[in-house]
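Colleague: Next come a sequence and a model predicted from it.
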Amino acid sequence: MISRLPVAEQLNAFREVLSRNDVLVEVLDRAARLGLPGWYLTAGCLFQTVWNAVTGRAPAEGIKDYDLFYFDATDLSWEAEDGVIQSVQEAFTDVPAEVEVRNEARVHLWYEQKFGVPCRPYSSTEDAIDSFAATTCCLGVRLEPGGHWRVYAPHGLSDVFNLVVRPNPVLAPRSVYQAKTSRWSLQWPELTVLPWPTPTAAAT
């Protein structure tokens, strides 16, 4: 079982599985040429590729989009981010997938309006990945010079290979976790979705 292998071997298995997804590999390769600061390909396209491999599905099956995060705090204007979005759309115009790019330095400017809870400014792309609604989602991969894969996985890879979705109640509200896990469970019914923690009553 991959989840019981030493960490280095899990990383090798993770890279091997992701490499089966031709779309993901192409997105990684093109993203590396864009020169975006602190960039990672992250979230669903990574763990869902693993879920597909573990459950015998086609590598890209059920993957809605490919999230490309970067971090640029030098210009927090929408115009600057939109310029990057337009450039990315042009770079990926012939890729058979939706590539969504976001500057994680700007998230605090719109997060509360969208999700109903305030978000402190992030300090890096890794900081943003740490706040995903499920620990299983907290993954990032990028290509560095020489073709080296940099993998960010603060909660490890065991849950990903074991099809376990674990809540990460540090920012996103319960409703976000429940909406995501409900959608995922329809596509991958083999998942084990752990419940959102219940607040402990204050001691009297």
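Modeller: On my side now, so go ahead. Numbering: from 1, shown residues only.
Colleague: Could you use CA atoms for every contact and neighbour count after this?
Modeller: Will do.
Colleague: Now do the contacts for the residue nearest to the spatial centre of the chain.
Modeller: Centroid-nearest residue in the chain: Ala43, 1.4 Å away (criterion: C-alpha atoms, centre = their mean). Contact analysis of Ala43 by C-alpha atoms under 8 Å, 6 or more residues apart in numbering lists 67, 137-140.
Colleague: this is the other structure I want to compare:
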Amino acid sequence: MSDLETRLIDIVRANPDLMQVLTTVRALDLPDWRLFSGAVYQGAWNDRTGRPVGYGVKDYDIGYFDPDTSWDAEDVFIKRAAAAFDEPLRSLVEVRNQARVHIWFEDHFNEPYEPLTHTDEALSRFVAPAFAVGVRLEADDTISVAAPFGLRDVFDMVIRPNPNRPRASGWDRVIASARARWPELTVVE
């Protein structure tokens, strides 16, 4: 385990809301699940800038992988997760089957999206390497980290386009939102 991974895990463990989400989702036993994106990397940014734990977190994105790509199957998992949380977390936890993303992605974001084979594969397609980080609370209480581009951009507070995909159509909006909350960010175009 790298020093940055250890540091990220310490930051995750120090966030009570994040740990509650991880503990609750682990109990739901979703297949191949991972909590990813903002709720994870923003914790590192808050740590770096001295902001409070949880500052800027808009939601908790939970991805899982179920080969049943029907809406009805996904809706069962969404409702089960919603029933497991009280407010305000109930409204902030978003559960999505990564096996279904290719069905709706192009209509929503105007770019093609090949089907995924597992949850962690989704991280390699996120708009920026700094966003491509996920964690899972394992059965033995360890926290596993998935970060296909590593964690250097996360801790350096650098946002650059994902080199494996075209620049996202909503790139400017994403950057403006992040800079409004963390003006210390460096953006590499």
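Modeller: It's in. Predicted, not measured: the structure shown is a model, and the values here were computed from it.
Colleague: quick one: what's aligned to the residue nearest to the centre of structure 1 in structure 2?
Modeller: Residue correspondence to structure 2 (TM-score structural alignment): Ala43 of structure 1 is matched to Ser37.
Colleague: same thing with Ser182 of structure 1?
Modeller: In structure 2, Ser182 of structure 1 lands on Ala176 (TM-score structural alignment).
Colleague: average offset between the one helix or strand that match maps to and structure 1?
Modeller: Here Ala176 of structure 2, judged by DSSP states H and E, is contained in helix 171-181. On superposition with structure 1, the mean distance recorded for helix 171-181 of structure 2 (mean C-alpha distance after the TM-score superposition for structure 1) is 1.0 Å.
Colleague: re earlier: number of nearby residues for the match of Ser182 of structure 1?
Modeller: 12 (other C-alpha atoms under 10 Å).
Colleague: Return the residue of structure 1 aligned against Ile143 of structure 2.
Modeller: That one, Ile143 of structure 2, aligns with Trp149 by TM-score structural alignment.
Colleague: So which elements touch the host helix or strand of that match?
Modeller: Assigned by DSSP H and E, Trp149 of structure 1 belongs to strand 148-152. If you count contacts as 3 or more C-alpha pairs under 8 Å, 6 or more residues apart in numbering; DSSP states H and E, strand 148-152 of structure 1 packs onto strand 140-144.
Colleague: could I get the contacts of Ala43 of structure 1 as TSV with distance to Gly116 of structure 1 and neighbour count?
Modeller: Compiled in TSV, those are given as follows (distance: C-alpha to C-alpha, whole Å; neighbours: other C-alpha atoms under 10 Å):
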residue	distance to Gly116 of structure 1	neighbour count
Asp67	22	19
Cys137	21	26
Cys138	21	27
Leu139	24	26
Gly140	26	23
